[in-house]
Every structure is written in C-alpha cells, then in structure tokens.
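Novice: generate a structure from the sequence data that follows.
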Amino acid sequence: MSDDSTPTTTTPSAAPAAREHVRGPRKGRPNGQWAVDGKSPLNHNEEYKQEDDGLSVRRRILDTYSKEGFDSIAPDDLFGRMRWWGLYTQRAQGLDSSHTGKSDAELSDTYFMQRIRVDGQILSTEQVRTIAGISRDFARNTLDITDRQNIQLHWVAIEDVPELWDRLDAVGLNTITACGDTPRGFLGSPVAGIAADEIIDPTPLIEEIRERFINEPQFTNLPRKFKTAITGHPSLDVCHEINDISFVGVRHPELGAGYDLWIGGGLSTAPRFAERLGVFVRPEEAADVWAGVISIFRDYGYRRLRNKARLKFLMADWGPEKFRQVLQDEYLHRELPDGPAATSNGTPADHVGVHDQKDGRKYVGFAATVGRVGGDNFARIADLAEAAGSHRVSLTPHQKLLVLDVDPDKVDQLVEAMAGIGLQADPGPFRRATMACTGIEYCKLAFVETKGLAARVIEDLDQRFDGVPLDPPISLNINGCPNSCARIQTADIGLKGQLLGGEFGFQIHLGGGLASKDREEAGLGRTVRGLKVSSEDLPGYVDRVVRRFLDQRQGEETFSAWVARSDEKEFV
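Specialist: Sure thing, here's the model as predicted:
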C-alpha cells in the first residue's frame, strides 16, 4: 500500500487562473468540494472519514473486535468504516416495514452481510469451492449473486471474519472497498477474453486498475461510492449507462480497438444516465483516464449533502464538454482524440444459453432465481463444471452465472445437471428476466420482501405464459425500497417497494430499458400517479399488462415502445 496521497499521473497542476476558470464563481453555501472549498468537513460522515481512513479498521477487526465481540465495536466503525471492508450490519429479524426508517442502531442485528469483491474476474473452481465453504461454515449457507457481479453472504459473526478473510486471501480474493465511499467492485464483461465476437479483452485494464489504485488511500475518501463498468463485448453487457464511469469497447477507424468513455450514471431516487465524453481511449492510457475521472470526483464532488454527493450531480452541473476539459487540462495534461459511439450487436447481454468461444469450446449461461444460489449449490457448480471439462466460472451483472470452457460434447450433460440444482440454461421468460434486491429479509432500508416474492411470482408467471411467445422477455425488476439496487427504472416492469397511501406495496415503473438491439437509447420507466400493487396481486397485475401489450402490439414493437405510445388507462 502506497503512502502517497495522490498519484503523479492524476495530480491537478494547472495554473491557478485556469483552475479558477474551471471552478467558476462561488455561490451560496460551500458544497464541500475539496478543490473549491477546502477540506473542512461539513457533516459527520466527512468527519469520521478524515479522522481515520476506512481501510484502517481492518486492524481493529483482527486485533480487537473479533476477539472481544460485537459489543466492543465503536459506532463509527460499526456503521461507517467497516463498510470499507465489505461489512454491513444486517436487519434484525422480526422487524416489519413499520420499523424501516429508524436509526441504524435500532434496526441492526449483531450479524453482518459480507460482500466479496469479484471485479468481473473469472473465478476458478477452487475459488468457487472456497466461497462455498465460507458460506456453509460462516454464513448459514447463504450466498447470493448480486447485480454488481459480487457475492453476498449473510449471518456473518464478527468473530469469524478473520478466518473468512484468510480463506479468501489464500485464493486471491478479497473484500477491499466492497462498500463505503470508495471505488466499489467493478462490473466487467463475464466473457472477457472468451467470446468469439469480442471487440477487445478488458481483462488487462481491470487488472491494471486493481493493481495500481485499489486499496490505495488516495481513493478511499470519496464523496460517495464510485461504480466502474468495463466491457469489450458488443452486447453492451455491463449496463454502462448507469455507472459512474464506463469503458465500452469500440473500434476506431484509424486507431484500432479501444474504449468509448461514459461518465456520471446512477439510479436510486434521482436517476440519471451517463453521458459520453465523445473521446476514444486507447487501451494503454485507459487506467490513467480512470484515475483522472475518480480524482475529479474526489476533488470536485459535492460532500455537504449525502443525497447530492454522487458523480452524476457534478456531471449534471458541468456537462460533458466541461468535464472533458477538466479531465484533459488538470489531470491528464493532454487531449484525448474524438471517437465513435459504442453500439449493440443485438445479442442478449445476460449471456444465458449456449455460446461459442474463440477457441472452439462453449460457454453456457445459467439463470439462478434472482441470484439466490446458496453455498451447497455453489460447491456443486464447481463439481459439475469440472465434469464438463471446465475449471472456470463467471458472474454477470444480471444475477446470472456462466460456466466457461465447456467441451462441446458435454454441453447437454452440463445443462441437464445444472437444471437439477435449479440453474436453467433455457429458462422461462420471467425466470430469465427477473431481478430482485435483498429486500426486507436482511436490508435495513427495505419495506417489502423481494427474493422469496420473486421466486413465487416467477413460478406463477412462467406457468401462465407457458407457450406464449415473449421475444424479447419482459424484464421484471423488484426492489424493496426506492433506492433501485435492482435497477427498477431500467426494467420493462419495475417495482419499487414503499409506503403508499398508508399501506406497504409497490409503485409501478413501466417501459424502462438500457440500449440494446431493440432499443437504440436507454430510457427511464414511466410512472402512473397513484398506481400501486400489493405483493399478493403482483402476478395478476403483470399478467394483465403483458397480455394487453401482446394484444395491442404493432409488428415487432417492444414493450417499452408500447408503453411510450399508450394511454395510462392501459396500465391499470
């Protein structure tokens, strides 16, 4: 770990006059922008981050908290710095929706959610078995694949964290900055270096950023979380429009293969899509560009109000032209060439099904039910992969799992065996296209159940629509609160759990989506004021709206296009 506070490649060094031109005149209250207002903390979150770097809590976890128990943990560590190592207190059991909104201390159990950072890397079957063993030994067999391509465990006791970390370290995995105001785990193409139709392999870029900048104090005190997505696959398989920074593979007519750069995306309660800077990023300079962008966020991001601290708010105020100017002038000290926009080749971004690799073997994508797998099944996946000639598995940003390097003559064997543990290579449309967040089972922010509800809804809807052509499938994203961890605004049908008219239920978002073959541009879902649905009524509501779409569909019209042109009465 370096002691340097800022990398030489990203240190702002423009003349004062130029920097003042970039900042513009100061207006009103300070926003906590370090480069403008100085570093004086404007809220308690900023105070505890300056008092002690979040990474430093590791030593206290190992030497004190794991030995003296949960009650020994200092509050700022418990509800703050421990997130820098992927640990959140989970919701205490038995607290229903009426408790949501109370303080962390009132809602928290004495157990933790532990997030394991994957960064889009391909997992060996040894790593898969290690994670499965951790799940069984320390997490009551819980194991979820998240839509950030991470592994999430529950019921972790502080006493078990040191051994949990040791086991991960032994196989090259970790939990560093898996949460907190840090560069979170990356989304990376799950078929990096594998797919026959790949534009560029992003693996070297991901590895370079990890090696140079992750676990470095220069980027462990950001205004809020910073999400990265990197792909070289033409299916646009990392949801690039909704990340803080995305590198998307393109071919420049003169410079060859490289990346299209997108900045400032994010959902939650104030959704905003990322914007292209219009530049072409050469592979050899992409890590420096990443460092420049995250440095802008660190130095110019808004820190006064937590709900205005994401990079998307700075991008909204600056716009792409100014952002590009600051990046080039203050941080890179060179201009970036203009470049072409990335476009989808129309193949499904979830990679479910059987596909060709560059080397003649196959990769097979499987749908778990909203990412819920469990430790026992995760170990079984390693066994079944090896029986099919594979030693490698990858996860997707759509809560799916891929087995790579499958012998072509063993594909059918693998597909049948995986179906036996609930993983489908040819799933029904709703099993394939439904995602769900953690929900009230473990999350302190949630109002409603999600994972179990989603499983019941999927089973119901796939029976109702058995034999009904749904191409492409209708995506159904279920979220337990307004924060959109399950990307509700970018689903065909998005469900936001909240208090509605004195009752807990779901607000409906309709017609959202990300760029694909069937949709040239990303779009946020449409809401209908006053429209809500209960958990019990959810399958019937989805059935009614989807059949109405099928009845009124014009040619190959998509669900989102139908929503955009239809009257609100069609959505009730």
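Novice: contacts and neighbour counts: CA atoms only from here.
Specialist: OK.
Novice: tell me the contacts of the most centrally placed residue in the chain?
Specialist: Residue closest to the mean C-alpha point of the chain, counted by C-alpha atoms, centre = their mean, is residue 148 at 2.8 Å. Counting by C-alpha atoms under 8 Å, 6 or more residues apart in numbering, residue 148 makes contact with 185-187, 396-397.
Novice: now render those residues as TSV, adding secondary structure, neighbour count and distance to residue 260.
Specialist: Output for the contacts of residue 148, formatted as TSV (DSSP: H, G, I helix; E, B strand; the rest coil; neighbours: other C-alpha atoms under 10 Å; distance: C-alpha to C-alpha, whole Å):
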residue	secondary structure	neighbour count	distance to residue 260
185	coil	26	20
186	coil	27	17
187	strand	29	16
396	coil	28	21
397	coil	24	19
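Novice: how about the strands in the stretch 1-150 of the chain?
Specialist: Along the stretch 1-150 of the chain, the stretches classed as strands by DSSP state E, counting those that start in this stretch are 87-91, 108-116, 123-124, 144-145.
Novice: want to put them side by side, so please do this one too:
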Amino acid sequence: MAQTRIAPPPARAEGQWALDEREPLNANERFKLEDDGLAVRARIEDVYSRDGFASIPADDLRGRMRWWGLYTQRRPGIDGGRTATLEPHELDDEYFMLRVRSDGGALSAAQLRTIAQVSVEFGRGTADLTDRQNIQLHWVRIEDVPQIWQRLEAVGLSTQEACGDTPRVILGSPVAGVAADEIIDGTPALEHIARRYIGDPAYSNLPRKFKTAISGSPHQDVAHEINDVSFVGVVHPELGPGFDVWVGGGLSTNPRLAVRLGAFATLEQVPEVWKGVIGIFRDYGYRRLRTRARLKFLVADWGPQVFRDVLEQEYLGFSLADGPAPPPPPLGRRDHVGVHPQADGRFYVGAAPVVGRVSGPLLAQVAELVEAAGSDRVRLTVEQKLVVLDVPATNVDALADGLEALGLAVRNASTFRRGTMACTGLEYCKLAIVETKARARELVFQLEERLPTFDAPLTVNLNGCPNSCARIQVADIGLKGALAGGEDGYQVHLGGGLGLTSGLGTTLRGLRVSAHDLPDYVERVARRFDEQRQDGELFATWVHRAAEEDLR
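Specialist: Prediction:
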C-alpha cells in the first residue's frame, strides 16, 4: 500500500491504523490484539468442548467465539425490563445461537438437509431464516460444536466469520444467474470474494462488522442502501453491464443510507474493489469508540469523493470509470415469492414462511420437496423467505402444493405474510427488550383475518431493541421494542423504505403502541392508507402527505 496519505486526518485520534494509532482503545480492540478471533476454534475443539461451558473465559465467550458464528443466548425467564441492568454473565445462558453462513443465500438440497439434521439433533429443532440470508439455530451446547462443524463442513457449509468484527455473509440476489430480466450475474465475483477472503487473517480484525451486497437484479433485491459496500447492477453506455459502487450504509442507533461513489466496476473488478474498500475500513476505520466503529461514520466524515480518491490511489492503483446511477426498480414486490419464469424456460418458486421462523423438521421436508421437483438449488432472501430454482414446468404445481402444505405460502400469499419481518427478540437475544417472533406471527394472522382483501405492498418490521437487525428504519411500519409504563410496547417508525421509496422512516412524537394494541394500530393505519391512497401510490409516499391523526 502506498505511503502517501491523501485522506484528511480527523480532529482527534480515532484509533486509525493507517495513522499509526494502534493502541487498543476499547475492550474489544484489546482482546483482538491479544489473539485473532479465528484462533478460538482450536480452543473450542480441544478445551471448551471437553471441559464444558464453565471453562470458557469471558474474552472468548462474549468475544472471539463470534468469529465462528457463536453467541450465548439469553437465559430464560429474564424480562425485557432487566436487559440493561444485568451484567453480561447474568444474561448468559449456557447455550448458544449458531449462525450458519450461506453467501448469496445459496444452499443445495444436501446442505439444507444437513442443517435440518443438525437442528434436530443439537438445536431442539430450532431454525430461523434471517434477513442476511443466514440460518440461525439455538440451544447449541459447546460440547456439540466440533461435531456440528464436522457435519456442516462435510457438505461445504461453514460458520466462519458469520459474526464478529469480520466480513459477514455476502448478500446476493437469490435469483442470480436465472432471472429473465437480470442485468448481470454477480455470482462469480461473490464466490471469488468468499473463497479468497473469508477466513483470511488480513481481514479478520476490523473495527466492527463489514457487510457486503452484490446484485445484478433490476429489482435491487439485496438492500444495497444499508450495507457497508454494495455493487448494484447497471449498464454502462460504453462498457456494458457492470456494477455501480455504493459505500457507507448501516442502520442501528445511527442510521445512514449508503452513498454512490460515482464509480463503475466491471464484474472482473468487483473483488479488487471489495478488497480495497474493506482495506480502507481496516486501516482508516475508527477504533476508539465502538459506537463510531462502522464504515458509515468514516464515509460521512470524508465524503464520497475523498473516499473514492483513497480507494483508487492508495488501494487499487488505477482509476475506475465513472458510471451511471442505477434506474429505480420497477414497481412491485421484490421478495421473489410466487412462481416466476427463468431465462432457461424453467421456473423459480418463492415461498414465504411467517417472519422467517421455520424448524429443523420443516427444512428436512423442504429438502425432500426440492429434490422431488428435480432441483438442487435453494436460495434464501433478505426478506426472510426462500426460493427454489430450476424447477421444470411439469413439477411446479406439485412443489408449490407441497410447500403450501408445510405452511410456506407460494400462491396468493397475503401482503402481511410477504411483508412482515422480525428479529430474534426476547426469546433468545440478550439485547432485546420485547418479544418479536411470536408477536409478529400473531400479528400476521390477525391482519390476514381482519383485512383479507388488502393487497397493497406493505412492510411491517418488528425489532426487539434499537439495533435494527430487522431494519425498522427502512420499513413502511417499523416497530422498535420499548417499555411503556412497565408494559411491552413499540416505538413506531413510519414511511421508511428501500428501492422506490428509499429513505429513513420518521417517528411521531409520543407515539408508542402497547403489545396488546399492536394489531389494532396496524389495522387502523393500513385501513386509512387503503381508503386514502391514490392510484398506484405506495405507503411511504402516503405517509408523507397524510394528516398526523391518520398515522396514530
């Protein structure tokens, strides 16, 4: 890397390695300096799995083990009001959430069946599809982790860097390479990055997590606006199909949407550009305060032009072509639910579990249906859905019928089943304040019963804390867990969105909805929107012109 620095230094030391500020400035930086997170695997296999939970020291238990997809889950019986008052060891249960990594959401039938078997044998049958194209299991014992890894890795799966201050799972279009309207297939770049850089110690100590999205779909189906780096399919007037480069997106308590660099990357350039962006984050990212350690803060301070200059001059060694902005996605849903033609004459079939909650036995049944349909490719989506690719026309109906018999809606899935997401919530998460999964599931069923003819696109996202794992700020109706008078409730964000309505939602002063009143509130606002909307008007657009009393 060149020694000449063109980036402006911050007003105060922020722990940037490129500026020789390498002192560990917080507890996380200290334990990462003492030992690389990836090295914990040997201790798990050789010590902790044999000596049990009590043998795990705190820096490994609540730190380095995340580098291998393991988080301690919440001890049962601790209500949300105590989340912020208890010490970490008081919240810890002696069981783990295990996150199985699937870059691009790509799974074979054999991989899906293996995850199902692991869930049943080691995770009490639990499984959740996440909005990061992962599958999460619960109730995992440390004693079983080496055997779980052996099972997963035998079919090409891994939990490596599924969590931690690392390059997390790479989001990809679930219909990459098959969609009839695709601009460009980003799969070769995605696979190259995953194969070459995931597990590389050169990128295993980042200031915080690093999120990537690559999609050549005109539907912009990977939430590119809220990732650290995204590659969005576009057609360059001289260079043809390629990718527009975006950086600096992220939500949590300080949400920011990504910005365009104005740079065009060919498919072949994407891995090198990715390496440059993550290199900037590693070297220039802020490490002094955990709350400012995401790339979005650096991008906000530098601006896109300085960031592009540093990328090209210090990391790439060449200039990227200027490129066009991606056009707005077409009107309509982009969750891939339903039956859709592929470019090769076969079909892909998208199914909607309720808020991503599935199970080991259900996944095993899905694997059987996939193989019976003549397919071997399943894809997870960023909407907590799943898609089966490569289905011959003669097998579509049988597959759709089979999925629907399992409770996975394919045809005529309601708006509420398609558009509602929820994070892990109080059931397992140590950060949560309120329940989410069960409550969101009941909300979907209530709304389907109360509003059977409501057919406008509507996203309703429930999150158990302010960290926004379920993307509350970019939902039509975002519900953030909060306590109101000692009762579970939700602060409401309205009018956020991605794609056509890209932007952050707004909150109404003093508006908190109790858990008990949640179905009534969502029904009331949805009815008002349905009554007042103009032809083709989206919910987020209506929110910004609606009277305040109609939003309460």
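Novice: what's the TM between chain one and chain two?
Specialist: The TM-score (TM-score structural alignment, normalised by the length of structure 2) is 0.98; 549 aligned residues with a C-alpha RMSD of 1.1 Å.
Novice: any idea what the residue nearest to the centre of structure 1 aligns with in structure 2?
Specialist: The alignment partner of residue 148 of structure 1 in structure 2, by TM-score structural alignment, is residue 132.
Novice: thinking again about what came up before, out of the strands of the stretch 1-150 of structure 1, which is the most enclosed?
Specialist: strand 87-91 (a mean of 26; mean count of other C-alpha atoms under 10 Å).
Novice: which residue numbers in structure 2 go with that one?
Specialist: On the basis of TM-score structural alignment, strand 87-91 of structure 1 is assigned to residues 70-74 in structure 2.
Novice: so stretch 258-268 of structure 2 aligns onto which residues of structure 1?
Specialist: Counting by TM-score structural alignment, stretch 258-268 of structure 2 corresponds to 274-284 in structure 1.
Novice: who touches the matching stretch?
Specialist: Outside stretch 274-284 of structure 1, the residues that reach it (C-alpha under 8 Å, 6+ apart) are 205, 240-245, 252, 255, 257-266, 289, 312, 320-321, 323-324, 336-341.
Novice: change it to 7 Å
Specialist: Residues outside stretch 274-284 of structure 1 that contact it (C-alpha atoms under 7 Å, 6 or more residues apart in numbering) are 241-243, 258-265, 320-321, 324, 336-339.
Novice: now the strands for the stretch 401-550 of structure 2?
Specialist: So, for the stretch 401-550 of structure 2 - with DSSP E, counting those that start in this stretch - the strands run 420-422, 460-463, 477-484, 487-494, 506-514.
Novice: mean deviation of the fourth one from structure 1?
Specialist: When you say that, I think you mean strand 487-494 of structure 2. Once the two are superposed, strand 487-494 of structure 2 sits an average of 1.2 Å from its aligned residues in structure 1 (mean C-alpha distance after the TM-score superposition for structure 1).
Novice: on contacts alone, who are the packing partners of that strand?
Specialist: strand 477-484, strand 506-514 (3 or more C-alpha pairs under 7 Å, 6 or more residues apart in numbering; DSSP states H and E).
Novice: not counting its neighbours along the chain, what's nearest residue 280 of structure 2?
Specialist: residue 311 (7.2 Å; C-alpha to C-alpha, 6 or more residues apart in numbering).
Novice: what residue of structure 1 takes the place of that neighbour?
Specialist: Under TM-score structural alignment, residue 311 of structure 2 pairs with residue 327 in structure 1.
Novice: test my guess that that match contacts residue 290.
Specialist: No: the criterion here is C-alpha atoms under 7 Å, and residue 327 of structure 1 misses it with residue 290 at 10.0 Å.
Novice: who has more neighbours, those two?
Specialist: residue 327 (24 against 20; other C-alpha atoms under 10 Å).
Novice: the residue nearest to residue 335 of structure 1 when sequence neighbours are not counted: what secondary structure?
Specialist: Leaving out its chain neighbours, the residue that sits closest to residue 335 of structure 1 by C-alpha to C-alpha, 6+ apart is residue 328, at 5.4 Å. Recorded secondary structure, residue 328 of structure 1: helix (DSSP: H, G, I helix; E, B strand; the rest coil).
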